[in-house]
Each structure stands twice: as structure tokens, then as C-alpha cells.
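# Just need the structure, nothing else, for what follows:
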Amino acid sequence: MTRRFHYGQLMHKALRGLMAEVLSDVAKHGLPGNHHFFITFDTRHPGVDIPDYLKQRYPKDMTIVLQDWFDGLSVTRDRFAVTLNFGNMPEQLVVPFDAIRTFVDPSVEFGLRFDATEDDDDEDEDDTDDPLAALARSDDPGPEGDDTPPRGSGDVVSLDRFRKH
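Below you'll find the model as predicted:
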């Protein structure tokens, strides 16, 4: 077997480090200006820790919004934890960076999309719940803790074009 670089994996690792750096800054200093984030993650991923009723409500993916109200944001090398409000009930969520599918900051038209796991390749996916697809459709963001996709317009960085087929 010949040795080779796996550029797609290296890019994913670097971009997850970028998310960790941004979230660490927000944990220390708060959100600057109009910045806010829509983060979609796989609720089935190992290490995701969310209340059972949210797992039942969002059996595959969940989109959270870090904007007006969130509390207790903490970031480690491989995950973040945050408390969000769900129907006037604060709940802590723990999300490994490897579980994140999209990270969008519509205030500056920035978005990242990470490839779905191979287990999801055989599923039919509809982009109506895709925050990056929704980002190009409208300009009205959803509330914190909701699964409403972000809206606005902007450029999206897709790593698929760099993968060797």
C-alpha cells in the first residue's frame, strides 16, 4: 500500500479547528457585532449529549442558533457545550466537532459544510432542512434552540470538490 495524503480529512480537521477557535473566542468575549451561528449536527453521533425529548424530536439532525440568548458556552479540543432555551426550559447540549454537518454565520455570509458519514450516503436527503441551502433563499434567521434553518445569501465552502473520486 502506498502512502498518500488525505487532503479532504486534513481540511475537515483544520476547519473544525477554525470552528473551535471561533467558539472559544465567543465563550470568552461574547458575540461581536451582528455575528451569530447556525450549527447543524448529527444527533446520533457518539458523544452528542442532548435531552431525550430532543433526541426524539430530532432523531437525525438538529440545527441550533447561537445568537441572542445562550449560556455556559464552553469549548474543548474536540467538542463544545452550551445551554439553550427550548420552550422556556434551559437545556445543556454537548456537541463533538465531528458531529457538526454545517456551521453558518449569515452576518458575514460564511458557511462550512462537512460531508455526511458513509451511513447517510444511501439516504435521500432533502435540502429543505439544510441551513446552507436555506441561507441562499431568504434573510430572516430563526430563533435560538429552534431547528429553523438560517436564511440569507452568501458563499458556502463545500469540501466535496476537493475529494478524489
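# rest of the way, CA atoms for contacts and neighbours
Will do.
# And the spatially most central residue of the chain, which helix or strand is it part of?
Taking CA atoms, centre = their mean as the criterion, residue 39 is the residue nearest the geometric centre of the chain, at 2.7 Å. Taking DSSP states H and E as the definition, residue 39 sits inside strand 37-42.
# Show residues contacting the helix or strand just after that strand.
Downstream of strand 37-42, the first helix or strand assigned by DSSP H and E is helix 52-57. Contacting residues not belonging to helix 52-57 are listed as residue 43 [CA atoms under 8 Å, 6 or more residues apart in numbering].
# distance between the next helix-or-strand element following helix 52-57 and the chain's centre?
Per DSSP H and E, the first helix or strand lying C-terminal to helix 52-57 is strand 61-66. Mean-position distance between strand 61-66 and its chain equals 7 Å (CA atoms, centre = their mean, to the nearest Å).
# so residue 134 sits in a helix?
Yes: applying DSSP: H, G, I helix; E, B strand; the rest coil, one finds residue 134 inside a helix.
# here's the other one to compare against:
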Amino acid sequence: MAQEPPAQDLMHYEAMAQDALRGVVKAALKRAAAPDGLPGAHHLYVTFKTDAPGVSGPPDLLGKYPDEMTIVLQHQYWDLAPGETFFSVTLQFGGQPKRLSVPYQAVTRFYDPSVQFLLQFEAPAAAIAEAKAEAAAPAKVAAAGAEPPADGEAKIVSLDQFRKK
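Model (predicted):
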């Protein structure tokens, strides 16, 4: 008797579970954004992919952390604004206030060391790879010597010039 292969998860339960757990991050950030701030000794470490789509902040800061960055929300954070799909916060880096916006999908780790609570998430690899490919596409066209298309205009490039003769 041959065993049947496991059924394919067409419901995408793992993705649903990840989204539900990201809701915990959102709820914790909403508590931290309340006028009273974080209660007791709670403080939050949020790690995120800096190259994920939708992450924004000062280019010099994000450039220092080209892959991943961890921020700490404890005593000195301002204007924490947890939205439906992302959060924004102002933190000090090198004595200068800098604003970051991070989609919840870019978060890879959430940790509250005061109670040893940790959530880890799958990195949004597919979205990052897609965004990098889109960003690299115009550079490849320019490197090939072709002009980029005008807005809304399709550009057809002949591959004959690249073929070996």
C-alpha cells in the first residue's frame, strides 16, 4: 500500500496564524501609545526587515542596517502611532530624533524581556525579493543602453543585440 502525499494547505493556515500573532504586536503597540505608556517594567524590542516594502525612515539610518534593525520602546519614544497595517514612531539615534514607519508584515521578532514574551515571524522573503527585482529592473534597462519608457508608454526592446553572432 502506498501512502498518499499530505494534502496541500489551500487555506494557508500558517499565514493566517502569522497574521493573528501580528495582531498581538499591534495591540501591544496600541497599549504603549496610550497616554499612560507601557505599564510597569514592560519594554518592547521590535525587529524588522529594513528592506521590506513599505519600511520608511531616514536613508542614512536605514543604510546602516541594510537587512534588519531592532528598536527598543521603553522610556524615550515619541509619537507612537500604531495603524491598521503599519506603525510609526520617533526615536533618538545619535542624539537626533528620527521617524520610522514599519509595516507589521516587516516585523520578524517581537520581545518583551520584562516577562520573557517572544514572538518570531517568517521574514517577508517573497515580498522583499519582488521589491528588489522591481528596483533592479530599471537599472538593467539603463545598463543595456536602452532609454526608459515614457510614462504610460510601452517599450519594446529587441534581444538581437544581446545574442551571440
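# ok so, going back, check contacts around the closest residue to the residue nearest to the centre of structure 1 other than its chain neighbours.
In space, and not counting its chain neighbours, residue 39 of structure 1 is closest to residue 103: 4.7 Å by CA to CA, 6 or more residues apart in numbering. With contacts defined as CA under 8 Å, 6+ apart, the neighbours of residue 103 of structure 1 are 19, 37-40, 111-113.
# on that earlier part again, quick check: the residue nearest to the centre of structure 1 touching residue 102?
Yes: between residue 39 of structure 1 and residue 102 there is a contact at 5.7 Å, judged by CA atoms under 8 Å.
# Pretty sure residue 78 of structure 2 sits against residue 91.
Yes: between residue 78 of structure 2 and residue 91 there is a contact at 6.6 Å, judged by CA under 8 Å.
# the more surrounded of those two?
residue 91 (20 against 16; other CA atoms under 10 Å).
# Return the residue of structure 1 aligned against the more buried one.
Correspondence of residue 91 of structure 2 to structure 1, assessed by TM-score structural alignment: residue 84.
# Can you give the contact residues for the strand or helix carrying that match?
Residue 84 of structure 1 belongs to strand 79-86 when assigned by DSSP H and E. Contact with strand 79-86 of structure 1 is made by 20, 23, 69-75, 90-97, 144-146, as judged by CA under 8 Å, 6+ apart.
# switch to 10 Å and redo it
16, 19-20, 23-24, 27, 47-49, 54, 64-66, 69-75, 89-100, 143-146 (CA atoms under 10 Å, 6 or more residues apart in numbering).
# Could I get the buried residue list for the lengthiest helix in structure 1?
If you go by DSSP state H, structure 1 has its longest helix at helix 7-29. Across helix 7-29 of structure 1, burial judged by 16 or more other CA atoms under 10 Å covers 8, 12, 15-16, 19-20, 23-24, 26-27.
# and the equivalent of residue 102 of structure 2 over in structure 1, which of the three is it?
Aligned counterpart of residue 102 of structure 2 in structure 1: residue 95 (TM-score structural alignment). Following three-state DSSP, the label given to residue 95 of structure 1 is strand.
# I'd like to know how far residue 95 of structure 1 sits from residue 83 of structure 1.
11 Å (CA to CA, to the nearest Å).
# that older thread, give me the common contacts of residue 39 and residue 102 of structure 1.
63, 111-112, 131.
# aligned partner of residue 44 of structure 1 in structure 2?
Residue 44 of structure 1 maps onto residue 51 in structure 2, by TM-score structural alignment.
# What is the neighbour count of the nearest residue to its match once chain neighbours are set aside?
Nearest residue to residue 51 of structure 2, sequence neighbours excluded (CA to CA, 6+ apart): residue 67, at 6.0 Å. Residue 67 of structure 2 has 12 neighbouring residues, counting by other CA under 10 Å.
# contacting residues around the residue in structure 1 that residue 67 of structure 2 lines up against?
Counting by TM-score structural alignment, residue 67 of structure 2 lines up with residue 60 in structure 1. By CA under 10 Å, 6+ apart, the contact set of residue 60 of structure 1 is 41-45, 120.
# Can you state the mean residue-to-residue distance of the strand holding residue 84 of structure 1 versus structure 2?
Once fitted to structure 2, strand 79-86 of structure 1 is off its aligned match by 0.4 Å on average (mean CA distance after the TM-score superposition for structure 1).
# and that strand with helix 7-29, angle?
Put simply, strand 79-86 of structure 1 runs at 60 degrees to helix 7-29, going by axes from the mean of the first three to the mean of the last three CA atoms, to 10 degrees.
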